[in-house]
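Q: Below are the sequence and a predicted model; questions follow.
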Amino acid sequence: MTRFLPLIDVPQGDLFNALSRIGPVLLSNPSLPLPVNSYVLLDGNASNELDHIIPWLDEGAEKVVLPLASAKEVIGLIPQERLVLLLDAVSVSAVSDKVRNAVSGVLLKTPEIDLDLISSVSTFFSKSAIFVLLDSPNIPSIYNIRSLLQSGANLVLPDSQLTLDVSSSTHLNVADVFLAPLTSDRADGLFPTIVCTDTGHSMGLVYSSIESVRESIITGKGVYQSRKHGLWRKGETSGSTQEVVSIRLDCDADSLEFRVIQHGSGFCHLERQSCFGEASGLPLLEKTLQSRFENAPAGSYTKRLFNDPALLRSKILEEADELSRAETEYEIAFEAADLIYFALTKCTAHGVGIADIERSLDKKAKRVTRRAGNAKPQWSASKPAPAPAPVPSVTAINPNAPIQMRTTVLEGLSEEERASLLRRPVLKSDEMIEKVKPIVSEVRSRGDAALLEFTAKFDKAKLSSTCVFPPYSQESMKIPLDVKEAIDKAYSNIRKFHAAQIDGSTLKVETMPGVVCSRFARAISRVGLYIPGGTAILPSTALMLGIPAQVAGCREIVFATPPRPDGSISPEVMYVAHLVGASAILKAGGAQAVAAMAYGTETVPKVDKIFGPGNQWVTAAKMLVQNDTDALVSIDMPAGPSEVLVIADHTANSAFVAADLLSQAEHGIDSQVVLVAVNLTSEHLEQIEIEVDKQARALSRVDIVRQSVAKSLIVKATTVEEAIEYSNDYAPEHLILHLENAPDKVQFILNAGSVFVGPFTPESCGDYASGTNHTLPTNGYARQFSGVNTLSFQKHITSQEITSDGLKGLGPIVATLADCEGLQAHANAVRIRLGTMNL
């Protein structure tokens, strides 16, 4: 609240600096730029200054004070809350209702404090603040000032009557006027004082006295009153000083708020910013960035951002683009947080703080003139943003343009060019992990409550429970007969192949006489199987993950799949869960489902290993939890977009090749599709491209295929050997061999998730029902990972059994090696036994 409004002629000097700390000032001689918290006064002779009113308000003036004649001219042109009417006592009766209702305040010029007059004016202007300017050289007493302020009016005093001197008899001390309405209900007469940052975040509670406030106003330093030790000049001994930004009274005039800029280790004696705990949100981010700006190690990501303006600019543009594309509440919050982080990094690099941003926002809010608000041409909706970050959404493409792949030739490529052909799109795993951390943390700490909230947000399904447990109702598994028969046959084939993989034997090797080493397999007890879906029906993934878990003998098999909008699970997935003996079905998707299985909740069983494909949120969550020792969970493999590489020679059927390429291209716009053409004629290659275009146009997902095919690649090779070498370097998820004598070429395949041999082996068969598993390594991980198989659900344990005679031969060797490593207890464990034997 205002209460005391000093009238300033020249806004400079110690007096002005002190006055600006305790509230707004009224300028009688305004000029741009205006000081912060300024009111502007135009007297009766200033009608020629009306053209300046709008610029002053746009520059940030809180209010403009105009005489009646001038005010009439601007009514309707400036907002009511920004206009104060300048009147003398005799002019009040000349004010019309139109003028009275168009102002937010009245500045009443009067020769003396007349409480009856002030009350009468206040009644007439019932919705306006009343300011009283004493038009007299006589200085009012503090008693009269207090009476005026207690009546609810605000006092205006010219700076010629004010001083910082505490002993002056000819002027009023600024602190005495400011504190005139302040009262204390404490026996010691002190005033409770809240100390805040310059952005209004509380740091602690202290007490003030008239003396301490007076010193703070004069010096601009944080000075308070200790109840035990007298005046407390903050930081006098610790160095943690404060610069006072503002001092305000509360609405009841019985406490104070100091806003300060804190230096040193912090306000609290525990060397924290606040006595109420560590900062959070934007203040914490600002503090962290300021610290890293000063101390970030060379080579760190934050240091790179500070030192590389181009990198920081691209990150800001990227995050702004991602925010503009976000749709759900949580996605919008995530992307907004990312954008704020990089924007504040730029601010920190240039010495701009949150307080500066807030001041700019406040100033913008005060503008009277407004721009149209249209986007600049380069950002308008009619034009694409420059270099937008790739996102998995469908972009409009000319429907009449050919749907065709790009072409390159292997022969003559440099190492760099060849490496570029092998490179997949960059997966921003570190950024995605940061995005899923809050989701994982919420589920970990709040369990089912968080899980239900996220399911409502992301899957648009409001559930009362998180899981379905067996026995599963017949109604929930009701599916068409032909679909049931297809699932049953697929189940039989997949089970037959995976049952043959099980390691049920015990390996025994006698490494030396009396020393027998063994290895045996045991099932992983509890596994979590992620089944992507929601509105989609994906029983195939449920089969591919559930069957090897069942065959391996896993004790608990937990399905996780997004529910449909009505909260149910697709009956096809329910039926597969019944077939494989799933012990629970978690009705959730995304990172929240992964977190629930990794840590367990009140109802969701904790698992030991998580399997299954998913989007980038699921993949990031899997990578995050596998590195958390508290979760104690492993995952099957990293994942990326679906891939197929087709090697075709002169024997290849063009329609077959095109169909195989499109079977992966329809997965998503980021699908990776490669055709390695072995010495094909231009006519043969053209026929394949014609088939791609023709078949693609007949697909329901043609808009997705247009984009994935446009980024796909035809690589021309001269020999089968050259083609296979390229494929081994690429390490595709799916490899299809349309080759003469294709079975003979399998022996040369070193890196692939799964191989499809010959013209009548479409990749689709492996996806659904041939018997092999379709959960395969992508993104080049086929160099070091296998696809999911029965052994993925087993672990191997070794054992050894040594006889006394065996220890006689082995013991000295072990003791010698233990001595060599300085591990005396290891050697002793052998020697103490050897000592009981008759050697």
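A: Arrived safely, thanks for sending. Numbers count the residues shown, from 1 in each chain.
Q: contacts, neighbours, all on C-alpha from now
A: Will do.
Q: Now do the contacts for the closest residue to L5 other than its chain neighbours.
A: Of all residues beyond its chain neighbours, the one nearest L5 is V156 (4.7 Å), with distances taken as Cα to Cα, 6 or more residues apart in numbering. Contacts of V156 were listed using Cα atoms under 8 Å, 6 or more residues apart in numbering, and they are F4, L5, P6, L7, F131, V132, L133, L134.
Q: Now tabulate these in a markdown table and tack on distance to D88, secondary structure and neighbour count.
A: What follows is the contacts of V156, written out as a markdown table (distance: Cα to Cα, whole Å; DSSP: H, G, I helix; E, B strand; the rest coil; neighbours: other Cα atoms under 10 Å):
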| residue | distance to D88 | secondary structure | neighbour count |
| --- | --- | --- | --- |
| F4 | 19 | strand | 26 |
| L5 | 18 | strand | 24 |
| P6 | 18 | strand | 25 |
| L7 | 17 | strand | 26 |
| F131 | 11 | strand | 26 |
| V132 | 10 | strand | 26 |
| L133 | 10 | strand | 24 |
| L134 | 10 | strand | 19 |
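Q: take the one below as the second:
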Amino acid sequence: MSVLLPLLDGQPDEALLSVLRRIGPVIVPALSTQQISGDVARYILFDHAASFNLDEIVEQLDQGAEKVIVPLAWAKEIVGVLPVERVVLILDVNNASAVSETVRDGVSGILIKTPTLDVDFISSISRFFTGRDVHVLSTNTSSVPSTSTLRELRRSGAIPVIPTSLLTLSEGTATQINVAEAFTAPLVSDRPDGLFTTVVTEDSRSLGLVYSSVASIKESILTGKGVYQSRKHGLWRKGETSGATQDVFRIRVDCDLDTLEFHVLQHGVGFCHLNRASCFGHHSGLPLLERTLQSRLAEAPEGSYTRRLFNEPALLRAKIMEEADELCRAESKEDIAFEAADLIYFALTKCTAAGVSIADIERSLDLKAKKVTRRAGNAKPQWINAQASSSTPKETAATPPPPPKKDIDPEAPIRMRTYNLAETTPSARAKLLKRPVLNSDAMIAKVRPIVDAVRTGGDAALLKLTAQFDKCTVLKDTPILRAPFHEPTGLDPSVQAAIDVAYNNVRAFHAAQAESTPLRVETMPGVVCSRFARPIARVGLYVPGGTAILPSTALMLGVPAQVAGCKEIVLATPPRPDGSISPEVMYVARLVGASAILRAGGAQAVAAMAYGTETVPKVDKIFGPGNQWVTAAKMLVQNDTDALVSIDMPAGPSEVLVIADETCDPAFVAADLLSQAEHGVDSQVVLVAVGLPDSTIAAIEEEVDSQARALPRVDIMRESIPKSIIVKTASVAEALDFSNDYAPEHLILHLRDAPGAVPLVQNAGSVFVGPYSPESCGDYASGTNHTLPTNGYARQFSGVNTQSFQKHITSQEVTADGLKGLGPVVATLADCEGLGAHANAVRIRLRSMQ
């Protein structure tokens, strides 16, 4: 927790920089010519004079900057690209209210530039940015903030930013404030003696608990030595008599501003008066190993094994590689822990010989964690291609790599993983709720170049990407087909008849959802409020076409768009290699009245509909499921104000959760699980077993294995099923609690009283009640929509429906008599908010009626 943030506005002397290192980050202007050493925690300030360069911003973060501070105008280029916790926005009093919730939620804090340090104004801004750091910089550099002003700002939740030209190590003056005075000004003691509880740590390990006073804190800040306050003897300069002194690296304050943490380097015998490293006892674990190795480096006799390790680099190298191989081969929890301990011992031996401490390793880890760009992470060729020789004696093994990943054995049973909820810890339970998908930030970073290419390159870029990703190279002129479409050829008559039945059922259900009459409410006499629906004019419907042809998705998206009355319906789907569209999807496009078909898939199709191209019409809202690339592209464009497009939901890989009790038919349950597992290798299926005996679970697993082997997409299921889980529960209520936390796309109830369990459902995309309601019916033809929220988004989103394609407009009509009753209320509230023009718009009418 920062108490204040210094801003380098000149070239401070090294003495001041040394002090600033101890109290937290320093703001460094990006355009400044000043050089500051890498060990100083720093925020990089890109002010309005700088030109936007994302590569430069990322480079600063990769080089260890804690955060970057950027103008509000850059927000749309940064929010969603850089980690939230690494971005701070620059605001001034004129644009502080212009921040949208999307932008606010995409940054860790703000830096307000203001000519006056108005605590009330800053407090009001802080309320909008609750949970984020609010930094305040006075643009009036002719006066220095007083300690009382700093105290009020910090207690209001704001962090003062003070230019280094206003800071001094000497006594404060009218134009400068002492650094230590500024640091201690906001601190608040909750003790009668006014002291501050202080935790002393070294390398993240507690050494002891002491107390500090304002005087001791100031001396520690200015001298860099451990100085505390003895409750009996006054100022206590650690090690003054014993020689066990401390160098203070960092002083931090807790969130309540009443407790301190000193990070120190302890010299001598240790911190404790009993000549131990810590008041809490001797070191254990890695700290003990480090101290032991340091002692052996200095004292181990010649000929001893440890001395050989220090003196013979080849031996130490061989042992490190040997133990790394042993760790790679270990399988049980106990063996992995045992081999990891061996590897850490030899690795730390090498570090100790080179003078590298655990603290050095931790600093390197912290620096790596700050990197925004990531390497692919692939192993080097020698570690992929080399084979470990099982006949090589352990003591002489040379550079054996871990065994290469084996191909999936087609003869191996296709099995899910099983867990008992009663034996699962809260953290393990949380892991069961996660889907096997990539991090959304990582996916957005991957799709951004594709989206940007289409946004700037139009049709040319879209055609190039379609050739690259959809393997269609014959689209030379335009990716779009305009209605009226030709009669599809090669359509099986039985498929056409099935589509017709599905179309009628889906249309009947979605037509019933349409709002036919406006909502009209008289809230008080003479004041009538209304709400009425209007169709979204232009919609884009994404129909996947990767591993399966999905005319059903075209139905589920096209029918409600048609029922809602959307004027332009653009259907996007990957083309076949010859540039054509599958006859099934083409037939549905004609049925639902699509105005255009975009022959493209993936992120490039989403981008084309979001921004428009020379031939592709821009849409107002994008619908449809897809893989992680499609989902990430949808999430990216909806946050771009240049696109001005919304999406239905972040729908990703398909999923199903089945709850089954002892009345279930194992064959039915297995079939339901496989119906979703075949969608893709990143699909996930979950079976929640309510009191099922092991024999029934085994029967279900046997059915999964045997049915999967008889299905055409078995290779996909060999990958998706092992990622999926069986969760044992004791009751229906416990099963539904887990399901509600999981929030599945599809929920199937194989229960004795399935209808009776429906009231317990809080989060699900669509529910299938009873043994004769397979999820397949909802996917195709029962009438409900199959475009549903996945990845847990059923907590917040509904599935696609007719109202998804409508927007609602409110209106109000106030009569003269109605304004007489309502007007004074409105004027009073407007006055309360200080908005005089709002109040005047009412009062001028009221006066005209007098």
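A: Looks like it came in fine. On a predicted model such as this, the values are computed, not experimentally measured, just so you know.
Q: Give me the TM-score for these two chains.
A: The TM-score (TM-score structural alignment, normalised by the length of the first structure) is 0.57; 509 aligned residues with a Cα RMSD of 3.3 Å.
Q: What are the boundaries of the helices in the stretch 601-750 of the first structure?
A: In the stretch 601-750 of the first structure, the helices defined using DSSP state H, counting those that start in this stretch lie at 616-626, 654-665, 682-697, 702-710, 720-730, 742-745.
Q: now these as TSV including distance to R359 of the first structure and mean neighbour count?
A: Shown next, in TSV, are those (distance: least, Cα to Cα, whole Å; neighbours: other Cα atoms under 10 Å):
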stretch	distance to R359 of the first structure	mean neighbour count
helix 616-626	37	23
helix 654-665	51	21
helix 682-697	56	18
helix 702-710	46	23
helix 720-730	55	19
helix 742-745	71	13
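Q: Kindly reformat those as JSON lines containing distance to L810 of the first structure.
A: Converted to JSON lines, these look like this (distance: least, Cα to Cα, whole Å):
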{"stretch": "helix 616-626", "distance to L810 of the first structure": "38"}
{"stretch": "helix 654-665", "distance to L810 of the first structure": "57"}
{"stretch": "helix 682-697", "distance to L810 of the first structure": "66"}
{"stretch": "helix 702-710", "distance to L810 of the first structure": "62"}
{"stretch": "helix 720-730", "distance to L810 of the first structure": "44"}
{"stretch": "helix 742-745", "distance to L810 of the first structure": "47"}
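Q: what about these, which gets the closest to E331 of the first structure?
A: Between E331 of the first structure and those, the shortest separation by Cα to Cα is 11.0 Å, and it involves helix 616-626.
Q: residue range for the closest one in the second structure?
A: Helix 616-626 of the first structure lines up with residues 628-638 of the second structure when matched by TM-score structural alignment.
Q: and of the helices of the stretch 601-750 of the first structure, who's closest to S280 of the first structure?
A: Among these, helix 616-626 comes nearest to S280 of the first structure, with 23.2 Å by Cα to Cα.
Q: The closest one vs the second structure, average offset?
A: Helix 616-626 of the first structure, aligned to the second structure and superposed, deviates on average by 1.1 Å (mean Cα distance after the TM-score superposition for the first structure).
Q: Name the residues that touch that helix?
A: If you take Cα under 8 Å, 6+ apart as the criterion, helix 616-626 of the first structure is touched by 429, 432-433, 436-437, 440, 590-591, 594-595, 598, 610, 613, 631-635, 638-640.
Q: do stretch 763-775 of the first structure as well
A: The contact list for stretch 763-775 of the first structure (Cα under 8 Å, 6+ apart) reads 489-491, 493-498, 540-541, 544-545, 612-613, 660, 663, 734, 736, 756, 787-789.
Q: And for stretch 571-578 of the first structure?
A: Contacts with stretch 571-578 of the first structure, where a contact means Cα under 8 Å, 6+ apart, come from 470, 472, 476-479, 487, 537-539, 542-543, 546, 559, 585.
Q: what span of the second structure lines up against it?
A: Mapping stretch 571-578 of the first structure onto the second structure (TM-score structural alignment) gives residues 583-590.
Q: The matching stretch against the first structure, how far on average?
A: Looks like 0.6 Å for stretch 583-590 of the second structure (mean Cα distance after the TM-score superposition for the first structure).
Q: Going by neighbour count, which residues in the helix of greatest length in the first structure are buried?
A: The single longest helix within the first structure, with elements called by DSSP state H, is helix 329-349. Buried residues in helix 329-349 of the first structure, defined by neighbour count with 16 or more other Cα atoms under 10 Å: 331-332, 334-349.
Q: circling back to that earlier point, in ChimeraX, how would I select the buried members of the contacts of helix 616-626 of the first structure?
A: Listed next is the ChimeraX selection for buried residues among these, using 16+ other Cα under 10 Å:
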select :429,432,433,436,437,440,590,591,594,595,598,610,613,631,633,634,635,638,639,640
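Q: Can you pick out the ones from the contacts of helix 616-626 of the first structure that are in strands?
A: In this view, those that belong to strands under DSSP state E are I610, S634, I635.
Q: Mind putting these into a markdown table with distance to F306 of the first structure?
A: Below are those laid out as a markdown table (distance: Cα to Cα, whole Å):
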| residue | distance to F306 of the first structure |
| --- | --- |
| I610 | 39 |
| S634 | 36 |
| I635 | 36 |
